[in-house]
Structure formats: C-alpha cells, structure tokens
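J.: any chance you can model this:
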Amino acid sequence: MTGPAQTDRPMRILQIGTQFGVGGIARHVIDLTHWLRGAGHTVHFAGEPGALLDASKDDQFHALPLAGVSALGGSVPARIRNLLRCVPRLRRLIRAHPVDVIHCHESAPALVTSLAVIGTGIPVVVTYHGSEPERIRSFGRICRLGAEVVVTPSHLCAGQLHEIGRIPADRLRVVGLGVKPAPETDAEEVAALRRDLLGADGELLVLSLSRASYQKGLDILIEVAMEVARHRGDIRFVVAGAGPLLENLRAAARAKGAERHVRFIGATHRPYLHLLASDIYLLTSRWEALPISIVEAFRAGVPVIASDTGGVRELVDTDVGAVVPVGDVAACASEILRLAGDPGLRAAMAAAAFERSREDRFTPDFIHRQFEKLYRDLAAKRTG
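T.: I've put the predicted structure just below:
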C-alpha cells in the first residue's frame, strides 16, 4: 500500500533534450528542472551540450549525442548508426542513475528513450514543441511506441496529434508555458542598447528572438523589412539568435540591400534586455507549438505580430497585437506599419500584453506543479 510518505517522497527525474543551445525549449527544460530541484526532487539532464547547458554548468548533465539522431544527423543510415550508439549509452546512464520518470523533449530523445527503456518499466513523458505539419504522423508513431503521456502546450496541436498522429486522446495532456517574469533591469542599460540597435536615424525597433533556422522564417522577415522600408525608412529590425543559417541570412540581407534595416546580432543570453528596448515583437515562424518568446514579449509589455501557426492564436489576439498568415509578407508589413503609426494603440496593446502575462497559464509555479503531479501519477502507477 502506498501511504502519504511514499506519495510525497522526492522523485528522481531525467530530462532529455536534443540540444541545450540558446532557444525556448532549452530554457523551458532548465527552468522546469530548477523548480523541481527546489521542490526537493533529484533531476538529471541528458542531451547535446550547448551554450545554455553542459557538464561545466551543471554536474548532473550527461552528454548524449542526440543531434545526430535528429534531422541534423544527415542521411538516414547515419542517423540510424547514431541511434544505435545512443541507446546503449542511455541504458548505462539509467542504470548508473535510476529514475522514476523520464521526460523527453522532441522526437529524437523520444525515439532513443523508447528503445532504451524496454524492459525497465520506467514511464516516459514526451513533450511536443511543434514540427513541420508533414512530421506530425511520424512523431505520433514514435510516441505510440514508448510514451505513456504526450504533452503539448497548445490545444490546436493536441488536436493535430490526435487526428494526424493518431495518439489516443487519453494519452494527451495540454500543459501551458511557465515563463519567469522579466528580471529587474537597469533603465539606462536598456536605453543604451536601444540607441545602439536603432542607430543614428532609427525611430522604432522591431525585435525577433529566433534561432537562425528554416523553421523560424527569417528569410520572410527580411522580405517584410524591405516592404516596410518602402513606406518608412526609420524602422529597424533586429534578430537575436544563433543557428545554422545565421551567416546565410546575413549574406541574404546584404545581397538584397536590407542590411541598413535588418541586423542579425547573434545569440543573446539576456532576451528581456532586448525585449524591453523594443517597440514590437515579430515572429515569422513557419511552424510552432506555443512560442515561449511570445510570452516573454508579454512579460516585457511588448505588442506581438506573429504568423498563424500552431497555438499562436491561443496567445495573440487584437488586444495584444495581430496574427497574420504564414509567409504573408504584405499582411505582416501592413500590421507593423499600422502599429508603428499609432503610438496610442501600441501603448494600449503593451499594457494588455503585460496584463495577459500575469495569467495563471503563464505562471511557472502553476505550470510546474502540473508537471510534478503528472510525474507523481506516473511514478505511483508504476509502483502500484
């Protein structure tokens, strides 16, 4: 029989991500882990080391070359070879550090874990953070293979996982995004950054916190900036984020003569500093689940213009910004110009965005307790 002492006992949890470079998924996993540790649980990480996390930053981090299993791994034979290398490594890690629950983020960790836990009885949670629409079916196959529960932050994505991915509804959970409030920031530092990013003749700053990848649609952002520049020459676009396409995007901006209007500044470890220096937040992604960066923009009181993908409409409406069709340069530019030309509207949207950020669905303590309960239920079921 399981008594109160067992029910409330600290758990041992393994969080597995493909990569821990700069990005919303990595920040989500790290924030969740810190909260769980603060609640008394033992939490280990596994995945590809990156700018945000490696063994030098956390002694419970274990390197696992999962990027080679993902689409970044190249050809299918190469990815299969990497998969066969990762599975026994993960099994050894689990033996050395026994766990009650494993939480995987994205499909590569889910695939490796589903094979590594065979015969162990360890329950597996997988979070769907979004993917190309054509990959939903294969994601569903992976999850049906080895996941007790599949989590997504978006109700729309949950529906897609059920209808397209064929994941049973009773194995799906919608859990929102726990995003920390903006930290205290020196006003003069923010003002200095704004002056630097605007340059000598910029008046209004549009920011995107985006990894330089095809998913984020930053080639679309360049086209938007050029269209906006046809009407106003004082609006500056800044993209903060590293990624495999960073130099290609910089070269594309130069080739199109857009470098005066668009700057790709690379990675930042202080996203809120840049958000607080901005007037509008822009997301041009081709696909998402529920973008953490939008909630961070709300936390900073910044209106949002975003492409209509995943659960973006669950975050953004006309009170806090605008949603435009994916890839629609004209519509995106029109919304930016509309907000740029109406300071009163921007101020009202900024206030509404900040107020929305205070809802429970974005509060870390509220969200992280839901994950803790999910882990407890799975661990108790295993024990039973």
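
J.: when you work out contacts or count neighbours from here on, use the C-alpha atoms and nothing else.
T.: Noted.

J.: residue 365 against residue 178, yeah?
T.: Yes - taking contacts as C-alpha atoms under 8 Å, residue 365 lies within contact range of residue 178: 7.2 Å.

J.: more neighbours: which of these two?
T.: residue 178 (20 against 15; other C-alpha atoms under 10 Å).

J.: tell me the SS of that one?
T.: Counting by DSSP: H, G, I helix; E, B strand; the rest coil, the backbone at residue 178 sits in coil.

J.: how many neighbours does the nearest residue to it once chain neighbours are set aside have?
T.: With C-alpha to C-alpha, 6 or more residues apart in numbering as the criterion, residue 178 has its nearest non-adjacent residue at 3.7 Å, and that residue is residue 364. Counted with other C-alpha under 10 Å, the neighbours of residue 364 add up to 20.

J.: kindly report the same for residue 125.
T.: If we define neighbours as other C-alpha under 10 Å, then residue 125 has 24 of them.

J.: name the element it belongs to?
T.: Applying DSSP states H and E as the criterion places residue 125 in strand 124-127.

J.: buried set for that strand?
T.: Buried residues in strand 124-127, counted by 16 or more other C-alpha atoms under 10 Å: 124-127.

J.: for residue 354, which non-adjacent residue is spatially closest?
T.: Using C-alpha to C-alpha, 6+ apart, the closest residue to residue 354 is residue 301 (4.4 Å).

J.: where do the strands sit along the stretch 1-150 of the chain?
T.: Secondary structure of the stretch 1-150 of the chain by DSSP state E, counting those that start in this stretch: the strands cover 12-19, 42-48, 61-63, 101-105, 124-127, 149-152.

J.: CSV please, covering these and showing distance to residue 81.
T.: Shown next, in CSV, are those (distance: least, C-alpha to C-alpha, whole Å):
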stretch, distance to residue 81
strand 12-19, 16
strand 42-48, 16
strand 61-63, 17
strand 101-105, 20
strand 124-127, 23
strand 149-152, 26
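
J.: rebuild the buried residues of strand 124-127 as JSON lines, extending it with distance to residue 307.
T.: Listed next are the buried residues of strand 124-127 as JSON lines, based on distance: C-alpha to C-alpha, whole Å:
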{"residue": "124", "distance to residue 307": "32"}
{"residue": "125", "distance to residue 307": "29"}
{"residue": "126", "distance to residue 307": "25"}
{"residue": "127", "distance to residue 307": "22"}
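
J.: sequence B follows; please return its structure for comparison with A:
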Amino acid sequence: MSQLRTVQVLGGGAGSSAHVSSLAAGLVARGVQVTVCAPAGSRAHGLPAPGARYVAVPRRSDPAAVAALRTACAGADIVHAHGLHAAVRAGIALSGRGTPLVVTWHTRARAEGARGRLLRLLERRAARAAAVVLGTSWDLVDRARRRGARDARLAPAAIPALRFPGASDDGKTRAELGAVGRPLLVSVAQHGHDTLLDAARGWSVLDPVPLLAVVGEGPRSGALRRRIAAEGLPVVLAGGPDEVGELLAAADLAVVAGGGEGGPLLAQEALRLGIPLVAARADGLPELVGDAAELVPQGDAEALAGAVVRLLGDPGRRERLAESGRAQAAGWPSEDDTIAHVLSVYDELAQPPAAARA
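T.: I've put the predicted structure just below:
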C-alpha cells in the first residue's frame, strides 16, 4: 500500500497550532507523509513538526492564497483543516477534486449582526464541504450538525504539555513581572478582554492588589495596552504563547474571561500544573474542566471579579481546586489517543483509493 499523504491546513490560532504540531509529529512517526500549510507566524507554536513539510500559506481567502493552498494539496489523500476559516479556504481549494476533507472545530466563533450572519454562512459552508467534522466538544459537534455536516463526531484534541524551564525557587519570574508580595494572576489575550479588564478593575480594591499578566501578542494587544494605560490597571502584557507554561508555574490563579483558542489551551495547562482556574462558560470549557474550576457566566465581569476575590481569600478552596485539576487532567485523552483516533478517520476515508493502490 502506498504511503498515506495528508495536508494539515491551519489558520494560526494558538490552540490549533499546538494540536497540529503534536498531530503532525505523531503522524510522521507512524509513516504518514505530512504537509502543514499555515501562516508564517505559526512557526512560533512548534511548527514545522520534525519530518513534516511546511508550506507558508496566507490566511486570506483571495485567489492567490487559495491557489497556493490548492497547489500544496495536490496529490493528497486526505486534507485536514483546523478552524473555521482554514476549513472554508480548504473547501474552496479542493473544489472539483475528490479529495476527502476532514475539519476540526476547536472553538466557536461569536459575533452579532451582519458579522454574525457571515459567520453562520461560513460555518454552513465549512460543515457541508467536509466529509467528516470533528468537534472538540459536544457543543461544537451539535453546532456542526445544525449547520449541515454530513458526519460530525466528538474528537477531544489532546494538546501536549507546554515545555518550559521549571519555576525557580527565588521567584525570578514573579520578580521580573513585579509580582513580589502580591498575588499573580495569568490570563490570555482573547475575545472578551473588555470583561477581563473590567474584572481587573473590580479586584484592584484588594490589598495587596493582584497583578494580572496577560499572555499573547496579536490583533487585540494594541487595544489592551491602550486601555491598561488609560485606566492605570494592575495589568501587564507578558509575551507570547511560548511563555504560558513558565508564567502559570509562578501564578496563584489562572483566569479565562472569554472565547477563542487561547482559553482552552491556558485552561488545560493550568489544570495540569495544579493552578486554580476561574473561567467563563465558553468554548466547551465546562466539558473540559468539569468540577475542577470556578465557572462564571461569559461576559459577566462582576461574577469573574467576585470569583477571583473569593479564591484569593480561601487557600483551602484553592488547594482543593489544584487537586481536582490534576485529577481532571489525568483523565484527558493522551496525544497517542488523539493521533490514533484521527488516523482511524483517515483510514476510513482513504480506504477506496488505498485499496485501489494495493
């Protein structure tokens, strides 16, 4: 039988980038030929994986970008797109070809008005173009089915534990951030940052005032900086996704305020490390964390601030959450489980051409 050839199409989100890096490495180790098509900046998330071919393809949907993706997908047995916009581009690039398209939805995009209608249209287009839609939570599986997916399945995506130097005993990370003698909270730049900053204003009445370190550079960082400076908030921007593990290891609490791929990534690493988590009920997080986090309504800054204040004042509750988090993380699928599941989907879809080549 010929070697299975796959193309992984990535939009560039932090969570899906880490997942694709892990998936590509695992597939290569199992004898699969892998090409990763992703924006150039995705290299910061562990791409390209060893043994995989990397092709920089803009995240745009203009003819030139789609043509580049179409060329990269030539000869593939399976194309696997990660995220809504990557799925739409891959569907366009594969139009007229018989190549099966697998789509993984990692998070749910949210918008109102005209943008919301556009997102629903894109979701329908992505769902109907796919032979199989894999959702990382039941909420996403149900959404794909409502949008017309022929075959939608649950496929929790294992994300590898972040690699970072161990937290130093002398509190070097906390000292560099200015968090000596005060609580350190770690969050991630994502949709919902206004709620996060509103909450930071709420917990600034504490003594000492907690410092919030927000990880992630991107289109939202400019707005974050402007508001932090204008209001004098106890918040610092603390680098990119590669720093998440080290910052969490030094943190007292992790906070996820809104939607987007960075939230589940932060939540998973916090629970693995035993860092108490306060999170909005968004993007499958309740399903992911179970009872191992304080969950609050999405968009409710008062509830978010209140949960943080209560936890900072209750060491016993923080310790119980830390223990529950480690136990919850131990039950998540491993990278091997995830790769085996994805391979089974590929084998199912590639069976007719594979049989013909045998």
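
J.: circling back to that earlier point, just give me the match in structure 2 for the residue nearest to residue 178 of structure 1.
T.: Under the alignment (TM-score structural alignment), residue 364 of structure 1 maps onto residue 335 of structure 2.

J.: tell me how far that match lies from residue 156 of structure 2.
T.: 10 Å (C-alpha to C-alpha, to the nearest Å).

J.: residue 56 of structure 2 too?
T.: For residue 56 of structure 2 relative to residue 156 of structure 2 (C-alpha to C-alpha), the value is 27 Å.

J.: doesn't residue 330 make contact with residue 220 of structure 1?
T.: No - between residue 220 of structure 1 and residue 330 there is no contact, the gap being 10.5 Å when judged by C-alpha under 8 Å.

J.: give me the more crowded residue out of those two.
T.: The neighbour count for residue 220 of structure 1 versus residue 330, taken as other C-alpha under 10 Å, is higher for residue 220 (18 against 14).

J.: which residue, other than its chain neighbours, is closest to the equivalent of that one over in structure 2?
T.: When structure 2 is aligned by TM-score structural alignment, residue 220 of structure 1 is paired with residue 195. With C-alpha to C-alpha, 6+ apart as the criterion, residue 195 of structure 2 has its nearest non-adjacent residue at 5.0 Å, and that residue is residue 301.

J.: looking for the alignment partner of that neighbour in structure 1.
T.: Using TM-score structural alignment, residue 301 of structure 2 pairs with residue 329 in structure 1.

J.: what's the local residue count around its match?
T.: 20.

J.: got it, and residue 93 of structure 2?
T.: Neighbours of residue 93 of structure 2 (other C-alpha under 10 Å): 22.

J.: that one reaches residue 67, doesn't it?
T.: Yes - the pair residue 93 of structure 2 / residue 67 is scored as a contact, 6.8 Å apart, by C-alpha under 8 Å.

J.: so where does residue 324 of structure 2 fall, helix or strand?
T.: helix 315-330.

J.: do residue 140 of structure 2 as well
T.: Short version, using DSSP H and E: residue 140 of structure 2 is in helix 138-146.

J.: what's the answer for residue 291 of structure 2, then?
T.: Judged by DSSP H and E, residue 291 of structure 2 forms part of no helix or strand.

J.: contacting residues around it?
T.: Taking C-alpha atoms under 8 Å, 6 or more residues apart in numbering, we find residue 291 of structure 2 in contact with residue 324.

J.: any idea how far it is from residue 27 of structure 2?
T.: Counting by C-alpha to C-alpha - residue 291 of structure 2 and residue 27 of structure 2 are separated by 33 Å.

J.: secondary structure class for residue 310 of structure 1?
T.: coil.

J.: measure the spatially closest residue to it that is not a sequence neighbour to residue 276 of structure 1 for me?
T.: In this structure, residue 310 of structure 1 finds its nearest non-sequential neighbour in residue 289, 4.6 Å apart by C-alpha to C-alpha, 6+ apart. According to C-alpha to C-alpha, residue 289 of structure 1 stands 24 Å off from residue 276 of structure 1.

J.: could I get the full set of strands for the stretch 151-300 of structure 1?
T.: 172-174, 204-209, 235-240, 262-266, 280-283.

J.: how close does residue 7 of structure 2 get to residue 236 of structure 2?
T.: In terms of C-alpha to C-alpha, residue 7 of structure 2 sits 38 Å off from residue 236 of structure 2.

J.: find the nearest non-adjacent residue to the counterpart of residue 256 of structure 2 in structure 1, please.
T.: Counting by TM-score structural alignment, residue 256 of structure 2 corresponds to residue 283 in structure 1. Once flanking residues are discounted, residue 283 of structure 1 sits nearest to residue 306: 4.5 Å by C-alpha to C-alpha, 6+ apart.

J.: surely the one you found is in a helix?
T.: No - Residue 306 of structure 1: not assigned to a helix; according to three-state DSSP it is strand.

J.: for burial, what's the neighbour tally of the residue mapped onto it from structure 2?
T.: In structure 2, residue 306 of structure 1 lines up with residue 279, judged by TM-score structural alignment. For residue 279 of structure 2, the neighbour count with other C-alpha under 10 Å is 26.

J.: wait, residue 279 of structure 2 sits on residue 290?
T.: No - look at residue 279 of structure 2 against residue 290 with C-alpha under 8 Å: they stay out of range, at 11.4 Å.

J.: residue 115 of structure 1 maps to what in structure 2?
T.: So, by TM-score structural alignment, residue 115 of structure 1 is matched to residue 92.
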